[in-house]
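1. model this:
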Amino acid sequence: MTLFFDSFWRAVGYCLRPRVIALSFLPLVVMVALALGLGYYYWEPALDWVREMLEASSTVNTVWDWLQSVGAGSIKMVLAPMVVIFAVTPVIVVLSLLLVAVLMTPALTSLVAERRFPLLERKHGGSLARSLIWSFGSTLLAVVALIVSIPLWLVPPLVLVLPPLIWGWLTYRVMAFDALAEHASAEERQLLFKQHRSWLLGIGVFCGFLGAAPSLLWASGALFAAAFVVLVPIAIWIYTLVFAFSSLWFAHYCLAALHTLRANTAQTVATAPLVAALPASVVDVDAVTLADDSTTQPPALR
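-> Next comes the predicted model:
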């Protein structure tokens, strides 16, 4: 837990660095160009298609008639934009995450390593190709989970819980792998994933809920169409900053955990010859523990 909160506050501090803020504009430029381009060509056709689908539904028409009778008929005007927005938000989130992972995470991990762990050996356990395959596979699983869970979104509490949980799981999978790709070997990465899985997943889920915050701006864009063009880049930049913060949090946590793992391993290796050299009569075998977490202590000798 100490490592969890220590890495959190360090990530917050690093987000205020000019270098990090400057890096956050790289994914922003790509995403804004993509979002505005697709919006220019497909926004109106998408709205027309959704309106046609809604008007063809007798259930929706019954709901609209009821809303009209209670004086809430204006909701009909914003329903189609809201449907389109909620449909594209997961796509925007996933693309923002992948762009941050490709354009920012290596640079942010190097920044953390240079300032905190300059002597940490780089074992290059994850190549660029392996990172892309890992990210693509994780994204595919997350998309499948989102599609399968869509019917559950009709239950009011679940629509606020399930998407952030899925995004958090995807964030954990992508960010943790990239944070360790340069410095850890494949064996070390697997061991750290096993030892710290719950904490890494907790970081991902927390950041997943942070990533859901910009959806409020998307909703505002549906209600205030005149400001939508301005709100789009703001929302995307918030997504970018959230995932940049996530990347820094994972970098601080994973590199610190890797440093501790290697220190404990080196300590175990250094004390092993001493234990082996002692006569069996003076060695309490039950007292010699070889724990592989941060609480490892030197073997007890008597």
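
2. make it CA atoms for all contacts and neighbour counts henceforth
-> Will do.

3. Tell me how far residue 185 lies from residue 124.
-> 6 Å (Cα to Cα, to the nearest Å).

4. Please give the structure of this sequence too, so both can be compared:
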Amino acid sequence: MGLLIDSFWRAALYLWRPRVIALSMLPLVLTIGLALGLGWFWWDPAVAWVRGLLDSTDWAAPLWNWLDGMGLARLKAALAPLIVIFTVTPLLALVSLLIVALMMTPAMVELVAQRRFPQLERRHGGSLLVSVLWSLGSTLAALLALLISSPLWLVPPLILILPPLIWGWLTYRVMAFDALAVHASREERQALFREHRGKLLFMGVICGYLGAAPSLVSASGALFAAAFLILVPVALWLYTLVFAFSSLWFSHYALSALAQLRQAEASAAAAQNAGQADALALAHEHQADRPLDSPPATPAER
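-> Now for the predicted structure:
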């Protein structure tokens, strides 16, 4: 538990570093940039297409008549731009978040490695291709587990237990692999997964629950249209912050565990070498104590 708590508070402190803050703001910058670029080229055609679709829809005619009767005829003109904004913004946010996710984990691992473990040997036990295949395989396994276990979600306690466990398993598989891909060998990674599986799963579940908070904020933005353009960027920033914390937590924990594993192996090797050296010294001492003209030692003497 000491390593678990130590890596947790270190990850929380690292969130305040300028590099982490800059990465957490990057999705907002990308979203705004993509929105401005798309708006410059396709805003007018998109709004015109949505407005034409609304005008040609039969069910919308009573709505327009009702708005005219209520003195809200101007709302009809504003409805098409709002639909375009509400449709495009989450897609832009998702694309930006995926781009940053691919950049963030290597950046967090490198930050922790440079500041805490500069002498830790990099044995490159996982390439980019292996990492992608590992993530895809783990994701498919998690989705299959969710599908198989979905009937059990009807039992009230299990819906609060099974999905977090499955997503926690997926989180620890992907995050821990990425944290160890550069520094650990394949054998070291397998040994650490076996030894720390329970704690890594616990970390994954906690990170999964933390990731639910931005979803609530985003859902609130969908319910309250007036706050949509404020709550969606806030949810996007929180998603990135939770992802950064998860990457930092797994990086601190995995690299610390790897350093301890290598230290234990080095101590065991040193002890073994010392034992062999002592045995050789005793053998030489025994030979030196025997007279030069004495006959060879009998089996009993040996």
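
5. one step back: quick one, which of residue 185 and residue 124 of structure 1 is more surrounded?
-> Counting neighbours by other Cα atoms under 10 Å for residue 185 of structure 1 and for residue 124 shows that residue 185 has the greater number, 17 against 14.

6. Excluding residues flanking it in the chain, which one is nearest the more buried one?
-> residue 125 (3.9 Å; Cα to Cα, 6 or more residues apart in numbering).

7. Report the separation between that neighbour and residue 138 of structure 1.
-> 18 Å.

8. Now do the residue nearest to residue 185 of structure 1: how many residues are near it, please.
-> Neighbours of residue 125 of structure 1 using other Cα under 10 Å come to 17.

9. which SS class is it?
-> Look at residue 125 of structure 1: counting by DSSP: H, G, I helix; E, B strand; the rest coil, its state is coil.

10. Repeat that for residue 183 of structure 2.
-> Secondary structure for residue 183 of structure 2, judged by three-state DSSP, is coil.

11. secondary structure class for the spatially closest residue to it that is not a sequence neighbour?
-> Take residue 183 of structure 2 and drop its neighbours on the chain: the residue closest to it by Cα to Cα, 6+ apart is residue 122, 3.9 Å away. What three-state DSSP gives for residue 122 of structure 2 is coil.

12. thought residue 122 of structure 2 was touching residue 182?
-> Yes. Using Cα atoms under 8 Å, residue 122 of structure 2 is in contact with residue 182, at 5.8 Å.

13. if you count what's nearby, which of these two comes out ahead?
-> residue 182 (19 against 13).

14. residues touching the more buried one, list them.
-> Neighbour list for residue 182 of structure 2: 122, 123, 124, 125, 126, 127 [criterion: Cα atoms under 8 Å, 6 or more residues apart in numbering].

15. Work out the gap between the longest helix that structure 2 contains and the centre of the chain.
-> The residue-count maximum for a helix in structure 2 (DSSP state H) belongs to helix 228-289. Remark: helix 228-289 of structure 2 is offset 20 Å from the chain centroid, using Cα atoms, centre = their mean, to the nearest Å.

16. and if you look at stretch 140-159 of structure 1?
-> Taking the mean of its C-alpha atoms, stretch 140-159 of structure 1 sits 17 Å from the chain's own mean (Cα atoms, centre = their mean).

17. got the end-to-end distance for it?
-> 20 Å.

18. Ok, stretch 155-166 of structure 1 next?
-> Using Cα to Cα, the two ends of stretch 155-166 of structure 1 sit 17 Å apart.

19. How about stretch 153-168 of structure 2?
-> Across stretch 153-168 of structure 2, first to last residue, Cα to Cα, it's 17 Å.

20. Next SSE downstream of whichever strand or helix holds residue 91 of structure 2?
-> Assigned by DSSP states H and E, residue 91 of structure 2 falls within helix 73-116. Per DSSP H and E, the first helix or strand lying C-terminal to helix 73-116 of structure 2 is helix 128-149.

21. what separates residue 44 of structure 1 from residue 75 of structure 1, distance-wise?
-> From residue 44 of structure 1 to residue 75 of structure 1 the distance is 18 Å (Cα to Cα).

22. Please read the previous query as pertaining to residue 203 of structure 1.
-> 37 Å.

23. So if I had to pick from those two, which one is more boxed in?
-> Using other Cα under 10 Å as the criterion, residue 203 of structure 1 and residue 75 rank with residue 203 on top: 22 against 13.

24. Just the element for the counterpart of that one in structure 2, please.
-> By TM-score structural alignment, residue 203 of structure 1 lines up with residue 203 in structure 2. If you go by DSSP H and E, residue 203 of structure 2 is part of helix 197-210.
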